[in-house]
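Q: Pasting a predicted model and its sequence here:
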Amino acid sequence: MPGLVVVGVDGSESSLAAVEVAAREARLRGARLRVVHAFIWPVMPVPLGPSPLGPPDGGLQNMADRLVAEAVERARTAEPEVEISSDVVTGEPLTVLEAESRAADLVVVGSRGMGGFVGLLVGSTAVHLAAHGRCPVLVVRGQPETEGPIVLGVDGSAAGEKAVDFAFAEAELRKAPLVALHAWTTWNAPLPEPQDASAPYANPPGTLAQTEERLLAEAIAGHKERHPDVVVEHKMVHGGVREALIEASRSAQLLVVGARGRGGFTGLLLGSVSQALLHHAHCPLAVVRGTK
């Protein structure tokens, strides 16, 4: 059975941009596209149908049906060959889309929807899904492009392994180069084993940098063999992780990170780097949790 890409819509321009990105993802993957609108009003004590004094096509239910129809039409225009289904699902967006992620291969959302507060850079739905989604979550930020590399943030953690898998597969699907970026400082890099046991803190100059380069090489080892057509660039940055990835996102068509890295506190579902990128990345961002 073909895979499934789910896109959440609420009628905002951000969600309609997400529809086009989701339709393209579905085409590239040979997957089905499911357009979902979370309809919270049935659980509220409000009438859903048109007002007796208003037009017959008025009312909350008709409004929900129209915005889904508009999103489906946008998807069909963008990718006519993709199989599309749609649904208006009763519930609030966070719960509905988290449930949808259980059967999906990818969930796509806009960075901000209709319910956000003015001034927020990213909506609560995107942040919540990045932390709790059961599949990779693609948050459409900036102006989606079809040129430029896929940028992968590599930290060498076990939790980041699925992000590496996702980035290589995405680069192959898009026929795009992959930039595997690892940023480190003396504060976030683990100390290398001392080479002289009699001097436990003595290491030759450059040992830490060499250790970090080896970490990057080991993190993507084997993936190149499984994706031989992907052109990979190793990029080491001596500096802050967030700053390096935000800067790299300026020229990328997609940024891929794990939900949590090696520096987070145990129990956190979304690390500080992922949260910063959700707010400040200049291109669409895929957040990949370690488990589905």
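A: Now that the structure is in, tell me what you want to look at.

Q: going forward, measure contacts between C-alpha atoms and count neighbours the same way
A: Will do.

Q: top helix in the protein by residue count?
A: Longest among the helix segments of the chain by residue count, using DSSP state H, is helix 60-78.

Q: Beyond that helix, next helix or strand please.
A: Heading C-terminal from helix 60-78, the first helix or strand you meet, by DSSP states H and E, is strand 84-90.

Q: centre of the chain versus that following strand, how much separation?
A: Between the centre of strand 84-90 and the centre of its host chain there is 22 Å, according to Cα atoms, centre = their mean, to the nearest Å.

Q: Just want the angle from it to helix 60-78.
A: Following axes from the mean of the first three to the mean of the last three Cα atoms, to 10 degrees, one obtains 160 degrees for the angle between strand 84-90 and helix 60-78.

Q: Counting by contacts, list what strand 84-90 packs against.
A: Contact partners of strand 84-90 among helices and strands, from 3 or more Cα pairs under 8 Å, 6 or more residues apart in numbering; DSSP states H and E: strand 32-39, helix 60-78.

Q: okay, now the one to match up with it:
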Amino acid sequence: MNSANGAAVVVGVDGSESASRAVRLAAREAARRNRPLRVVHGFIWPLLRVPVTAPDHAPPGAGLRHQAEQVVGDAVATAAAQCPGLRVTGEIIDGEAAAVLLGESPTAALVVLGNRGLGGFAALVVGSVAMQVASYADCPVLVARGTADDAGPVVVGVDGSRRSRAAVEFAAATASSRGARLHALHAYTHPTSAGPGDMQPLVYEEGRLRGEEDEVLVESLAGIEERWPDVAVTREVVHARPVGALTAASRAAQLVVVGRQGRGELSGLLLGSVSQGLLHRADCPVAVVRAPD
């Protein structure tokens, strides 16, 4: 997470109901972190050479630029109403939505966006804007989807990797700021082949395998309770596929957190499988955290 002084929580808006939910979520997150909130709208029309100002004698409020100003103004008002006293600013930036948000990410503490655009096509938006931002942003990305259980834990997916450790630390800090429990979940399947043509072992010791997987979780959480002593931590190791296990956990969670590697390094809990699956299926907001390079 960008810890520079003054780093804002950034939220992308487009006038949709999904974006409004993202604004309310972003406002609460900014207030918890004592950070300003920056509302941005990617204004693509100038790039398409579409006239953005109203023609002469048009009725008040006409014109694409004015509509964009209204979208941002409404979002700023929504955030201010959600968290009175929060420092909120808004800006229209020429460009496509994902590019605009990625451009904001190097100096942001967190980027927040919805999972449905104005057209209501969740798969399209998750496959484009949210997926692009979650895959390439230089800061954590929070996607507003589902319904958060405010009494539930912050759930973090653990696989023993460096990206997993980054996710654990983000989840612990978030749980602390929310006064929530941290639930660390490690899901594993049977041993797999090492490469093409290799066979799975016909016999393996389930008890030994379970012990090894338990150790992965213990090592991934090393030092967390000392750094965040106010956070109650629960651990769970399950023999299941990660997407299914984390999706099930999301039904009673206020947030699910997963990690990713630096740019271009996608493996394990990667955007092509676990993170993508959660962005489509989770029943609560999902945070995707980039591991440091």
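A: On my side now, so go ahead. Since the structure is predicted, the reported quantities are computational estimates derived from the model, not experimental observations.

Q: and the longest helix of structure 1, how far from structure 2 on average?
A: In the superposition with structure 2, the average deviation recorded for helix 60-78 of structure 1 is 0.3 Å (mean Cα distance after the TM-score superposition for structure 1).

Q: what does that helix correspond to over in structure 2?
A: Counting by TM-score structural alignment, helix 60-78 of structure 1 falls onto residues 64-82 of structure 2.

Q: How about residues contacting the matching stretch?
A: The contact list for stretch 64-82 of structure 2, computed with Cα atoms under 8 Å, 6 or more residues apart in numbering, reads 13-15, 20, 23-24, 27-28, 39-41, 43, 45, 51-54, 61, 86-92.

Q: residues of that stretch that come out buried?
A: 64-65, 68-69, 71-72, 74-76, 78-80, 82 (16 or more other Cα atoms under 10 Å).

Q: Ok, stretch 5-16 of structure 2 next?
A: With the criterion 16+ other Cα under 10 Å, stretch 5-16 of structure 2 contains buried residues 7-16.

Q: Structure 1: helices as residue ranges?
A: 13-29, 60-78, 93-100, 124-132, 161-174, 207-220, 223-226, 241-248, 272-280.

Q: Dump the ones you listed into CSV; add distance to Lys292 of structure 1 as well.
A: CSV is the format used below for the helices of structure 1 (distance: least, Cα to Cα, whole Å):
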stretch, distance to Lys292 of structure 1
helix 13-29, 18
helix 60-78, 26
helix 93-100, 12
helix 124-132, 10
helix 161-174, 10
helix 207-220, 20
helix 223-226, 20
helix 241-248, 24
helix 272-280, 17
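
Q: What is the neighbour count of the residue lying closest to Ala248 of structure 1 once chain neighbours are set aside?
A: Ranked by Cα to Cα, 6 or more residues apart in numbering and with sequence neighbours excluded, the top spatial neighbour of Ala248 of structure 1 is Val151, at 7.2 Å. Close neighbours of Val151 of structure 1, defined as other Cα atoms under 10 Å, add up to 27.

Q: I'd guessed Val151 of structure 1 sits against Leu181; true?
A: Yes. The pair Val151 of structure 1 and Leu181 passes the contact test of Cα atoms under 8 Å, sitting 7.0 Å apart.

Q: Residue in structure 2 paired with the residue nearest to Ala248 of structure 1?
A: Using TM-score structural alignment, the partner of Val151 of structure 1 in structure 2 is Val155.

Q: roughly how far apart are that match and Arg49 of structure 2?
A: With distances taken as Cα to Cα, to the nearest Å, Val155 of structure 2 is found 45 Å from Arg49 of structure 2.

Q: ok, now His57 of structure 2?
A: Separation of His57 of structure 2 from Arg49 of structure 2 (Cα to Cα): 22 Å.

Q: quick one: which of the helices of structure 1 is nearest Arg112 of structure 1?
A: Using Cα to Cα as the measure, helix 13-29 is the one of the helices of structure 1 that comes nearest Arg112 of structure 1, at 6.1 Å.

Q: excluding its backbone neighbours, what's nearest Gly116 of structure 1?
A: With Cα to Cα, 6+ apart as the measure, Gly123 is the residue that lies nearest to Gly116 of structure 1, at 5.7 Å, once sequence neighbours are left out.

Q: Repeat that for Ala245 of structure 2.
A: Ranked by Cα to Cα, 6+ apart and with sequence neighbours excluded, the top spatial neighbour of Ala245 of structure 2 is Ala187, at 6.7 Å.

Q: Quick one: map that neighbour onto structure 1.
A: Residue correspondence to structure 1 (TM-score structural alignment): Ala187 of structure 2 is matched to Ala183.
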